[in-house]
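K.L.:
compute the structure for the input listed below.
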Amino acid sequence: MGKTQKLEQIAYLHIKDQILSENWKTGFHIVEAFISEDLDISRSPIRAALSKLAEEGFVDMIPYRGFFVSETPPEEDYVAHRLRYELVICYRMLDHMIKQRVKGEKFADQLNEKVTNVRFAYDEKRFEDFYNTSEALLIAILNIGNHPFLVNEAIECSGTVMTAILNKYTDENPSEFIYDMYPFMIYLGDLVRLITENRFNDARVLFEVIINYLKIQLPKDTQVAFDNMNTYRLA
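P.N.:
Next up is the predicted model:
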């Protein structure tokens, strides 16, 4: 998959996220220049993404006026969408790290400290602390790619997904949490190791492993919805 396709993908998922979250309501005029600035990409992939969204019924294209949010956009599993969007943002941030020739070892102390915080929260079986420390670690990793807008988008997506997952656990019976979250915690530590060793392509694979592990913690309907999202899916 070439670079242009990846940029179409990030634009597609960003625009869809604004619609599904109702940040952009019916009739909202979608301005390509604003998206271009936020995502730091040219307008061509944005237009391609909008054309695809028009085919799917999320937006309407009005000649000589532009693209507008449809009156009745299709329904879609919001958690599944946000899990997919989070994965694609993580891919994009790794691309930024490679392009910027980041030296991952410079961030080793900072990232390892945050991994320790995640492990402590896990050992103490504190669901809220586990959520917060995991989020802090994700922010620290993605911030290395130096794109604040996408980092914020990723954190919003992560919050939606992790809330959906952690809501199923109870303080009275944390045994399922201990069993389910152990691999996730280990994967996070492995991800930090790969980043600090400048193994960004391997980190890309591990991000996919992590996202798929989170997927199987979600309801079956959401898992199916995630797997059926083939549009602009990375090979």
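
K.L.:
all contacts plus neighbour counts: C-alpha atoms, from now on.
P.N.:
OK.

K.L.:
quick one: the residue most central in space within the chain from residue 56, how far?
P.N.:
Nearest residue to the geometric centre of the chain (CA atoms, centre = their mean): residue 86, 0.7 Å. Here the criterion is CA to CA, to the nearest Å. By it, residue 86 lies 21 Å from residue 56.

K.L.:
so the closest residue to residue 218 other than its chain neighbours, which of the three states?
P.N.:
Nearest in space to residue 218, with sequence neighbours left out and distances taken as CA to CA, 6 or more residues apart in numbering, is residue 165 at 6.1 Å. The local conformation at residue 165, judged by DSSP: H, G, I helix; E, B strand; the rest coil, is helix.

K.L.:
ok so residue 60 is a helix residue?
P.N.:
No - under three-state DSSP, residue 60 falls outside any helix and is assigned strand.

K.L.:
pretty sure it contacts residue 67?
P.N.:
Yes - counting by CA atoms under 8 Å, residue 60 touches residue 67, with 5.6 Å between them.

K.L.:
sequence B follows; please return its structure for comparison with A:
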Amino acid sequence: MFKGSARLAGENNKEYSYRVIKEGIMSLKLRPGQAISEVELADALQISRTPIREVMGKLREEHLVEVLPQVGSYISKIKPQLIEEAAFMRYTLEKEIMKMACDSFPEDKLRELKRNVALQEEIIERKATDGLAFHKLDTKFHSIIFQGNNKEHVWDAITRLSTHYNRMRVLSEMENSFYTAFIEHKNIIKVIEEKDIEHVEEVVHTHILKPTKNWGKLYQPDSPYADYFDLSYKMPIFQ
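P.N.:
This next block holds a predicted model:
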């Protein structure tokens, strides 16, 4: 059964349960399609059911938990449609934010990006397999770019739509490696630092859209992850 991590300083029961349950979902330790119980979660985290019930409602809003009447609650399967929509949103908006960054970007935020990438490199050098740790740094990397252009609320909106997209990134990176994303992040920094606006579209396309071309094989019938996906929405994805 799912086990919670240590409580952070100052976390109340609701904050704690939301963080650890969502981390379990995003790291795929709570598998897509897996049945979950408020009672079992409360027992695992050693808290009452009330905050768990509130957290489950929030996770439903984020498309991470589904409730089937008379059946039970499940971790939402990954929906390629939601991945495609999030990738479209990220590509469209990150192109523009990168152009703004090439025009003007605070030095302290540039240093923060470089520190972030240095931490990514440490994970790679340790040959760590913790996809969630790398993913947290990846997410923070992009949030810094939006913060540097005073568009952090835009990033928040992207994050809310990207829960299925981000699980797919974690799955893909677990199956392959973090190294490609790390190199692409270094290229993004180089474009910002050199104010190389002509290469913005290329680096953003390479980082966000190009990887999706290989994701389709992960939900084919012969994939070990086929059961992770909800393919009920019939449309061309990742073509």
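
K.L.:
picking up where we left off before, what do we get in the second structure for the residue nearest to residue 218 of the first structure?
P.N.:
Aligned counterpart of residue 165 of the first structure in the second structure: residue 169 (TM-score structural alignment).

K.L.:
residue 192 of the first structure too?
P.N.:
In the second structure, residue 192 of the first structure lands on residue 189 (TM-score structural alignment).

K.L.:
what helix or strand is its match located in?
P.N.:
helix 179-193 (DSSP states H and E).

K.L.:
buried set for the helix or strand just after that helix?
P.N.:
Remark: after helix 179-193 of the second structure, the chain's next helix or strand is helix 200-204, criterion DSSP H and E. Under the neighbour-count criterion of 16 or more other CA atoms under 10 Å, helix 200-204 of the second structure has 200, 201, 203, 204 buried.

K.L.:
which other helices and strands does helix 200-204 of the second structure contact?
P.N.:
Applying 3 or more CA pairs under 8 Å, 6 or more residues apart in numbering; DSSP states H and E, one finds that helix 200-204 of the second structure contacts helix 80-103, helix 179-193.

K.L.:
quick one: which of those is nearest residue 26 of the second structure?
P.N.:
Nearest to residue 26 of the second structure among those is helix 80-103 (13.7 Å), distances taken as CA to CA.

K.L.:
could I get the buried residue list for the closest one?
P.N.:
80-87, 90-91, 93-95, 97-102.

K.L.:
do stretch 191-209 of the second structure as well
P.N.:
191-193, 195-197, 200-201, 203-204, 207-209.

K.L.:
OK, contacts around residue 164 of the first structure?
P.N.:
79, 218 (CA atoms under 8 Å, 6 or more residues apart in numbering).

K.L.:
ok, now how distant is it from residue 101 of the first structure?
P.N.:
Taking CA to CA, one finds residue 164 of the first structure at 36 Å from residue 101 of the first structure.

K.L.:
and if you look at residue 20 of the first structure?
P.N.:
Using CA to CA, residue 20 of the first structure is found at 35 Å from residue 101 of the first structure.

K.L.:
residue 54 of the second structure: neighbour count?
P.N.:
13 (other CA atoms under 10 Å).

K.L.:
ok, and the closest non-adjacent residue to it?
P.N.:
Nearest to residue 54 of the second structure is residue 14, by CA to CA, 6+ apart, at 7.6 Å.

K.L.:
what's the local residue count around that neighbour?
P.N.:
Count around residue 14 of the second structure with other CA under 10 Å applied: 16.
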